[in-house]
Each structure stands twice: as C-alpha cells, then as structure tokens.
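> Just the structure for this:
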Amino acid sequence: PKTKKEPPVVKPSGPVSRPEPSREIRNIIKMYQSRPAPEPQPVVPVRRVSKPFIKKNDPKNEALAKLGMMNLPSPKSVSSFLLGHLKSPAERASSNSIKEKQLPLLAIFSQQMTPPPATPPPPPPLPSPLLEPGNQDAQESPGNNSALRVADDDGIKTQLYKLTSSVNFSYVNPTWKMFLRKEVFYPKENFSHPYCLNLLCEQIVRDTFSDSCFRISKDEKRKMKDLLMEFRVFNGVQSIQDDGIKKRIVLAARDNWANYFSRLFPVHSENGSDVQILGVSHWGLRLLKVVKAAGYHPEHLKILRSYSFADVLSVELKGSNAVEFSLKTEQLFLLSSKAPSIKAMVELFIEMLRQDTNYVIALRSYITDDKSLLSFEKGDLIELLPMEGVEPGWLFGSTGGCCGIFPTSLVQLAAA
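Model prediction:
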C-alpha cells in the first residue's frame, strides 16, 4: 500500500509577528531598566616587591669556584650593605653583643662553613648507634684477648643553646647519620610525653632486632620479641597507635633489661677481681664483665654483683683515679680514670631518691634493752612513722616488726 504524503506547510513570507508582553512582564522590564548603576570600584595597583640588587660574580671566577680552584665569596646585597652603615651606635653595640654570644655556636659549625676541597675524600664509616657521644659503651678490641676499651671523652663539652632567630645552620645531603639514644633514666623520671615515647620505642625495637647491641642478652631479646608479637608490632613503631602500648614496651625494657639503660664506666679492682665495667642506672650499681659466647656477636655483659642505692652509705674519692663505696656489709674500692664522674653521678641519683623519702638507713648499730627504744644493726632500713611529742634529736620508726625511738645521729636519709 502507498503511504500518503502530508501536504506542505505554507509559511507566511512577511515578518514574524511576536506576541505582546503582558502587563506583569512590562513592569519587570521597567524595574530592571530603572535599577541604579553599580558604584565604580577604585583600581588598586599591584605593587611588586623589589628584589635587592645583587652584584653578579665574574663568570671566570664562578667557573673556577665550581672547579674548586678558588674561594668565591658569597654575594652581598646592596641593601644589607647600606643597612650596616645606617644603624645607630646602640644597635651596633647590641649586634656586636649578639655576635659575641654566638661565637661558641659559630666555632662548632666552623668546619661546615669552609669551602669543599677539589677532590672530596671518601665518606667515613657510619658510627655505630651503640657508641654514645659520652663513649660510655664498650668496643670490641682486635686480637684474641677481648678487653674493654672506652674512648676518651676529655675535652668534650656540651651546652644546650636556646632557640634564636638570628643564626641558623642546616645540612644538605649529609654522608653521615645521627642516632639519638636514651642512655639512662633518672630516678622517678616521667616519660609520658608522646614524642618521648615514640623515640624510646624506636630505639628499643631497633636494638631488639639488631645483632650489634651487646647490652641486651639473648633471653632479654627473646622476651621482648614475644611481647612485640603480642602487640602485633611487625612494621615498626608507626603501626602502634596507642600510647599505652608504647609505654608498656618502654617499661618492660627499663625494668627487665639489666644493663640496657645504664652508663658504663671502665673500672678494675686491685684484689684480683674480674670486674671490668661499673654500670650505673636508675636501679643501682652493677659490677660487669665482658664474656664471650657463640654467635655472630660473641661478646655480652655478665653481672658479677649488684647493689641498690639503698645499700650505698657514702661515696669517696681516693685520689683522682680511685673511688670507694661504703656499703652495708662491705667496702668497695675501684680504680678508674672516670672516678670523679662516677662519684658525681652516684651522688646525684642518691640525692634525687632521698627527696620525699620516708626511710632512713642505719650508719651504725644501736642495741638497747629499753623497750621504748628501737634497736637495729648497721645498714638496716628504718621506716619513719608520725608521732607527736618526739624530742629534738630523736626519730620514731619501725624495722623488723619493732617500733621505737632512736637517735638521729646514727642514721641518714635512705635512697629508697
């Protein structure tokens, strides 16, 4: 069947007539046309910060400087040159005083400000993280006989400088690494800050899986690895989000690792003892010896004797290379080139432990038949108890299940 074709549409040839707008649309158009013109905004010119004029160096000198054949001084801007001459005398005096204060800091970094040599020497081997700046750790000496060798730290002084905005130093692509280590804990030290916890955990985890830290025994490493597995620490400290877990790791290392958080001093005894090292920590004193064992790192520390700070009655220097400890039951005499440092550190820790203590230690024995008085032996730890009406020169306390008063001249505050 044939499809029917629609008839063509005839369009008018004249102009298309538009419908007239309604009254509402006319009112809208009038309102739009009668609106006020926008206020012209002032044009703010953009000022470019002028750069200080810097004198360009001679191309020949630049080429020689790159080859290391001459010292090229750093260019100084004209503005800085003019400012130096326009300063008042008071400002110049203050600037000179600042420079004088910065002289120790500039002396430390003077090597960094010297130009590099033409042929740089090969970088030195990276220092082991086990050797602290104080050189208190031990090194394995060459040869068959393993002896403790501690580097000398005489002449090395450190000082904490306050942050200032006047002098700043930085390193670009250094060939060395710097390890920050926690060597010892002070008695009653608080380390709850998140930054401190993170640094301590980084150090503990790194040394746990390292074979070069001879301060930690195999058994101590095994127990710490089990604890880290329990906390699911596989990829480092970054995977630990809870600060409580980090604190448990630090406490486990501080309380269970005998020699890890200790300052090691080289010592020896005159009576033929095998002691080689004196370890001073927040817990007390340990006499140590370096012994060999099977494994990749054959040396480790063996504990010969241990003393708590409560066992120490006094510390005295015997010359410049000897120190004597008066203990509860014996006298300990040690020879060491670090004798003054040993005495200073032990006395500092004992003084910190004596703060806010409720215990005293007997310097001499006191035996009496009077039941109102307290009898004790030399070295006994006596707990102080509150009592009203005690006469001056006497204290009230208890030890061994007995209570009574006793003379203050026979005791001293205990580091407990």
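> Please count neighbours and contacts with C-alpha atoms only from this point.
Fine.
> So the closest residue to residue 374 other than its chain neighbours versus residue 106, what's the distance?
Nearest non-adjacent residue to residue 374, counting by C-alpha to C-alpha, 6 or more residues apart in numbering: residue 404, 4.3 Å away. According to C-alpha to C-alpha, to the nearest Å, residue 404 stands 63 Å off from residue 106.
> Residue 368 too?
Taking C-alpha to C-alpha, one finds residue 368 at 67 Å from residue 106.
> one more, for comparison:
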Amino acid sequence: MQERPLRRAASPPPRRWSGELVRHSRLNSEHFPEPTRNIRNIIRQYQQPTRLSEPLRKEGGKVFVKKMDPHEEAMMILKRQMAVAPPPPSLMPKETVAMVKPVTKRPPRVTLAPSRSPVRVAMPVIVSRDLPAQEEQIQTQLHRRFSEEFYTYCNVPWKIYIRKEVFYPKDNFNHPLLLDLIFRQIFNDTLSDTCVRISPEERQRMRSLFAANKLDSFSPVADESVKKEIVRMARDSWEVYFSRLFPATGSVGTGVQILAVSHTGIKLLRLIKGTNMPGEQLRVLRTYSYADVLFVTMPSRNMLEFNLISEKLILFSPKAAQVKAMIDYFITEIKKDSQYVVAVKNHVAMDSSQLSFHKGDIVHLQPLEHPKKDYYYGYVVRKKLMYLEELKRGTPDFGWKFGAIHGRSGLFPMDYVQPVAAPDFVHLPADKKEEPKNKRGKVAASAAVAAAVASTAMARELDRKGEDTPTGSDSADKAAEASGELPRDGALPAGPSTMMDFARKYFRGAQKPTSDSFKQKSKKGRDVPGMAEKLKFTKSPIQESLIEFTDSSMSKMAVEAFQAVMKFMGDHPLKGQTELDIVCVILKMCGDHEALRDEVYCQVIRQVTGNASSKTDSSQKGWRLLYILTAYYKCSEVFRPHLLSFLQEVCSSPGLHFQGIAKACEQNLKKTFQCGGRTRFPSSMELKAMVAGRSAKRQLFLLPGGIEKHLKIKTCSVALDAVEELCDEMGLHRPEAFDEYIIFVVSSRGQNVRPLSRREYILDVATEMERVDPNYTFWCRRVIWMQPLKFDNELYVTAHYNQVLPDYLKGLFNVFPPVKPSDQQLQQIAKLAALQHRAKDSLYLPTVREAQDYIPPQFCRMQHIQSWFNMVMQHMQQVQALSAHQARAQFLGLVSAFPMFGSSFFYIQSCSNTTIASPCILAVNQNGLNFLNKETHELMVMFSLKEVQSARTQQPSAGSSYPYVELTLGDVMSQSVTQLQLDQGLELCRVIATHMESLLFAREKRLTLPPSEITLL
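You can find the predicted model right below:
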C-alpha cells in the first residue's frame, strides 16, 4: 500500500530567532530502536506501560516499527510529491504507525559520545489490534499544542461525525451552538434517504415543515424559533431517532433484533426491507413507557428481565449491562419528581376509608388533610412529631399512603405499591403541529391542565418545554408562581398576577398555535380579543369550560358547575332545589374533582365582575358563594397569586362594593392554605346565616370548674383560635403558653371526650356533634405545665385551681407510705383544707363534714376525723384574712411542690407489659410516662418521653369509644409495643403528643441558639 500523502498545514508565521537555528538531531531517531526477532522481547515490549509522549494511531492489522526517522521520511515524501515523481514501492507493511514528533523551539543541547552508544529510553508500546468481544477499551494521551508547523493526512477515506444520540432527563438545548448542531443533524438526516432511524412518514412530515419555513439544501438558515420547533418535533414525535440502539433478541417468533432506549421509554425493533426506497428500515414492534417498567434485572450475563406492570419481558443482548445501567438511570431520574405509584399486588379495602386497586394500577398520591373514620389516631415521632390524623404529602406516613384512582380516593399500605414515573396524561390533540404558547414561549394549554390539577411541579416541568432562558423579571415571576408562597408581609409576588394575566395564559382560546401570535400585540400588552369578555358577567350558561381541559368530561362538569353557580345567584331557575342543595352540589364537585376548583373559582369571579343581572341580590350571593368556597377548598398554587390579587384589589378600591366580604374571603383563603379547609358541608342554619351576611356565631366554651365563656366563632375558626382567645382573657399572650392548652369536645354526659387538633375547624365539629348529641360542650384544659404559674389574673388562678383540685382530692399528687405520715405532712394537708374553705369565700367556719371533704380519703383514714377537724380550725385562723383569690393562689403554690403536680392521669384497666401490674394509674408529665400503683401511688415503671416512639389508637365513630392504645417504646434500634386498655384513648394520645411536641420544640430551639447562649443554658 502506498503511503498516504502528507500535507503541510499553515500556521501563524514564526517569530524571528536571534540565536542559532536548532537543526535536526539524531536523538529523535534513536527513540525508535531496531525491530527485534526475539519473541520474548516482543511480548515484553507489549506488556510495558506507556511512558512516551509520542502520539500513537491505532488501526487494524499488524504493527512494525519504522527504521527511518519520521521527520526525514516526511520531508522525503514531500520532495517526491513536488517533483511529481511516482513514489517508490514501500517496504513497510500495509498498516503502520506514523510517529511524527515536531522539533521544539529550544531543545536542550545533547552531546553524543563518539561511540554512539544508544541512549536509554523507554521502549514504545505496540498497540494490540484485537478488540474485546464486548466493548473496545481505548485510552489515549493528551499532548500539548504546538504553535509552530505540523503535519497531517489529507484525502483520507474516513470522516468523524458527532451526533446527538439520546436525550437524557432534564436535557435541554438552550445553548445556541448546541441547538444549531442538533438542527443541522436533523436537517441532513431528513434530506438524506440513508438514515434508518427515520421512517418515511416521519421524513415526509419533517420535509413539509421545512417547506413551510422555506428551508432547503441550498438555504438551511433558520432563526432560533424555527430550529427549536424542528428539534422539538423530532424529539417528541420521532419514535426511534433519539434512541440508543442495542443488539437484542427475544423469544422464538418475536422477531426482535434491536432494543432502543430513549427518553420516552424502550422499544423493540426489527429491520425490514424498505417499501418505497432501497435499503432497510426499522419497524417498531412494541413500545413500553417508563411508567410501565417496574425494574430491570440481569439473571445472567447476556440476559435482561424487564418486570413490567402487567407482564415480564425477556431479552438477550451482548450489551445487557449497558442497557440495564441506562434504563436504571432514566427510571431513577424520572421518579424523583413523580407523585405516582404503581400497584405491585392487589389490595382489597377492609373499610370505606381505604382504597382498592388491582396490580398494575397507577395511583396518584394526594395529601390527607383530615382523619378518616376508624383510621389510626395519634402520633409518631420522627425528626418531628407527625399526627396520624393530619398526614401530609411528602412526609413518611408510617406504612400508609393516601391516593386516588378512577375518581376514588383512600388509604392503602405502602408495601403494595412502589414509585413510578408519571404517566403522560397531559397531551394535546395530534393534529396540532405546535402547542399554544404565550409571550415567553411557555406551553400554555398543557400548563393550564397542570394548574387545574394543582400540580405546580408539573406546570413548572411543562414550562421548561419552552426551552427559553428567562430574563430576570421572568425568572422572578416563574419562581413566585412555582412556589405559591407570599412574603411575610402579605404582599403579592413581583410580576403580573391579575386575573387577566391568568386568563391570557390558561383560558380556552387564550393562545394561537402560530409562533408569531404575540407579535401582533402592542408593547403595552393589549388583551387577546374576547378574553376580557370571559372575565365579565354573562346571562347565558357557558357551553365549555373557561380553562382548557384535554378531557372532555371535565369540560362537561365545568358546564354543570356554572349552571349551579347561576342557580345559587338567582340567574337560573332552581327547579325544585334549595340553596343548600346547590351549595352541596358545588362543594361535592370540587371535592371529588380537584381539577375543577380553579375553574369554579374563575366562574364565580366572572359572575361577580361587572354583574348586570336583573336580580338585585345576584352579585351579593355570588360573593357569599366565593366566601364559602374559600373556606372549603384551596385553589392551585399557580392560581393562588392571581386570586389573592383579585381579592386585594377589591379590598383596596374605595369605589367598589363588597370590600368587607372580599377581605373575609382573603382571610378564609389564607386560613384554608394553612389548615386545609372545612370538611363538612354547612348545616342549613349555618348556610342561612352566611347568605344573610352573618358569618359568625356565639359558641359556649367551658373552663375548669364550669366557667362559661362565649367566643365569637367565624366560618374558618379553628381550635387554636379559640385557645388564643381564652388565653388572652387569662392574661397569656406568648405562643409558648398557647401550646399548653387543648380544646376538648365532651358528649354523652361526659362519657365521651375527644381532644381537638389545633387546626380542626370548630364549626365542623359542631356540625358533627349536633347529629350525635345536641347537648355537647367544648372544654378548655391545660395539659402541659412547663410555663411558671402566675397569680395576677383572677380568671387564670380560678381556672387552674378548679382543674387541680379534683386530682388533689383523689390523692393523685401524693405517694402514700405504709407508715403514718410525719406531723409536718399532716399540718400541710390541714392547711390545704383550710385554704379550700376560704377559696369558697364562705362567711361561716367549716363543719366536720366539710373538713372531711377537703382531705384526700387516703390521708383522712390515717387519723380520727375530729383530729383533722381541730387541725383545720387552727389553720382557719391564719387564712381567714385572705381573699378567695389569694387562698386559691396559695393553694396552687403549695400543691405545685408535690411530685406528680402537672400530670394528666389515666386509669389503666389492663396492660400487655408484664413489668407493669394492672390495673394501675398512668401519670403523663414532662418527665415521661409514670405507671403508679393503684393503691399507694408508688412509681412502678417510668418511660422517658425520648423512649416513646409512637402512640396510636383508632378514632371512633361519633358517640362511641375505642378502648385500646398502642405505645411503641424504645429507641431506633430496639422497640417494643405495649397495649393499654382504657376509656380515654384519644385523650391519652393527644396529651402524650403535646408533651412530645414541647420536647422537640425545646430541643430544636436549643440546637439553633448561638454558642454563647448554649453555654448559658
């Protein structure tokens, strides 16, 4: 084979050197020793590590080392070419390694010995031409760049191409150079008929797009928007083009020859003969999305087992390891932001609160805002305390998840499902060449669907499809919409957030499919024609939803919801229905279909804007309906700033009516985002009051001792609001004090006591209890005694005295030794009896019977009653000068020194722990769980709060009780379950949880203090 001609490539002109020119040295040629015929030396040379910096070029065939110096050989070839003389026949074999080492500018001077003894240098490495069976391992060296002249081959029969093979998760093509390279790749492959990755139909559609944009082989110049359109079309609609192809075979008869892995999933392919053109084409036999793939295993070296939702797929490939690694990476990245799980086995619900599904069903995870009937009630300690009745998305739900499928929702065990990639449920009709976009290039229609289902993450992901790098203001607007959070001062995020802006983005027909639809708008942002009319009152029912839904059934339900809105406002006949019926219909539709909530909000806002109804109270009823909606359901995070902006605009406009109710709607919405929203439909009495403009009622609350307090309860008042108001009357204003009190609802003449969550709505509980026991009462009681006692507020002292006194008279604060107490203890008991009598503010001295009632029975039996009476009368002379308030304060001060003061006591009927003798008394305080002897009240077993990992019981139906509580005790490594039988299971769980919250809060506060303050502690 003749030597390939060498071409001298031009480089910048060299600088003049003042010194002597350095000529070619024999040292260069001495780096290439003579070939040896000794086989052992050849093997030894092959095994030596690479230590030379000469570049090696690897090709097929055998390798021999040149005898001639490469520089001299190159110069000789150039001279022959200039003389147009045929090159002499080469004595070298077909494949050689061309080693060309340029001469540096200032090589070191080397003096050679006369004997010309060879210099000791490392032997060159002979590169093997045998490739491994699986994959060719190539290692090269990086050489420094020379600024002088160099030599290269010309007229070679090969070319090197760089291609975009596959799109990885979160890949984009924002960079102009990257976009241009991918565009040119698609352009060249489309015009060529040799690319087997493109089907004839795909090639024809792309050529039509080229023609529409006036692109051909002579003028492949396109602006950035056209390039992005072409790249998106190839990425999203071409089946095989952006895929990595692996050789694969399946079972006999399947015909699988190739496995394609791409950003959309995996495809099974085979080669077929072309129909309209010569050569072969790829045919897709089967497609699986990543939502269908559970996991991939390798039972053997070349075997792949795909565990799919409904089947198993077996393939054989010499690249099995690479296939598995690539698919695992795709699935892992896609699952990170997914809110979906796939069922790995059937689940049959045991009750109405659970969700049934079949293996392979995809379940959408949703937050569980409120407790369900017969579900566990209590708490579990993780990094923070989690209430089981207030499970939230994104937190470990302790073996249970809450989700929805096919319009049904409920709880299900976590071990029945596993995470899966989100299904491609957001799509547009296939006849649209391009999705409608707004002025920032965002995918408006698809994002509207994501907004309607309150999926901010999905909306943000769809917005990324625009592939535009936002400006500073755009980034702020996008971040504000994505987070849905408001600054602490309540101000709206920067950027447009009006209803008109939301309509431009997400309403039906808001965008045009052409890329220059917004070029016709003025710089001032003129509204899309007809969009303003969709935000104004209409007398006629709508025929389709305001927000564009790809699901036609959602649009039909939106039409029904709009008719219900018109009926409630009096603009449409009721047809035998009442206003309560209409409100329940609207609330039920929004509860069953979360995607409708934004739509219904927009419908009500439309009907109260520019209301021109013949009914004088139409607008007022519309605002009343909006008031009810904001109390029950959250809007999506995307719609939230627009809705708040609308309400705040009405509040701040002095010329507009309904400023007061607009402010109430704003407060309701913020409380709904904070507490989850009302759960029970309003009663007829409550609805009549709201329609009449009365949004609050007087509700009776009882403090210990039966002290009555009537509080003003609004539609969205929660238990924490009632606690804060009662504490304010007792002179407590710090949040730490609020956490020590709990609201209880008592029914069935005191037989059933249920503590309320701080975020539980008072009117929801009232509506529920009125159906069970109209004589229910709300009580407020202190359960934690971390804050010091204060005696300046009479209501505070009286309420605490009334709460402590019954436990004292039962002897729960004292330990009763087998021997008679000391005289000092007896005198203290007598003084406490005298203080009790003075606390009644009685004008008379106590009788013997009264004195006996003031002493705990366990102490009263230790000596004769007359002796007790004499001791009490002695102390009465000392306390007679005190007022009733002072007597109560002294009583609290003395009792607070008892060991079990500040405890909540529960009577335990039986216990599964053999170390605890039952029946017994459980005292819960800041030290932990103290199990006391029933008779002597001596401490038998104590568990610190750190050891209590969870407390669970079942929330009973109204009017009933569940007599068991399960306590998980121990640490992370070793835990045991103790089951307690008692009548106040719910109360016990709530009291322990409140203590745990206080402990965790104090620990977190201590860890976040500066080092100096930690030292002080």
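> quick revisit: more neighbours, residue 368 and residue 106 of the first structure?
residue 106 (17 against 10; other C-alpha atoms under 10 Å).
> Now do the same contact list for the equivalent of residue 265 of the first structure over in the second structure.
When the second structure is aligned by TM-score structural alignment, residue 265 of the first structure is paired with residue 246. By C-alpha atoms under 8 Å, 6 or more residues apart in numbering, the contact set of residue 246 of the second structure is 258, 259, 260, 317, 319, 323.
> Help me confirm that residue 320 of the first structure comes into contact with residue 340.
Yes. Contact criterion C-alpha atoms under 8 Å: residue 320 of the first structure and residue 340 qualify, at 7.0 Å.
> neighbour-wise, which of these two wins?
residue 340 (17 against 12).
> quick one, what contacts the more buried one?
With C-alpha under 8 Å, 6+ apart, residue 340 of the first structure has these contacts: 317, 320, 321, 323.
> how about it, secondary structure?
Classification of residue 340 of the first structure using DSSP: H, G, I helix; E, B strand; the rest coil returns helix.
> Need the counterpart of it in the second structure.
Match for residue 340 of the first structure (TM-score structural alignment): residue 321.
> What residues in the first structure pair up with the biggest helix by length in the second structure?
If you go by DSSP state H, the second structure has its longest helix at helix 985-1007. Alignment of helix 985-1007 of the second structure against the first structure: no match, by TM-score structural alignment.
> same deal with stretch 828-839 of the second structure?
Under the alignment (TM-score structural alignment), stretch 828-839 of the second structure falls on nothing in the first structure.
> still on that earlier bit, trace the residue nearest to residue 374 of the first structure over to the second structure, please.
Per TM-score structural alignment, residue 404 of the first structure is aligned with residue 410.
> tell me the secondary structure for that match?
Residue 410 of the second structure ends up strand, using three-state DSSP.
> returning to what we had before: closest to residue 19 of the second structure among the contacts of residue 246 of the second structure?
residue 319 (59.3 Å; C-alpha to C-alpha).
> my read: that closest one touches residue 245, true?
No. With contacts counted by C-alpha under 8 Å, residue 319 of the second structure stays clear of residue 245, the gap being 10.1 Å.
> of the two, who's got more company?
Between residue 319 of the second structure and residue 245, counting by other C-alpha under 10 Å, residue 245 is the more crowded of the two (21 against 17).
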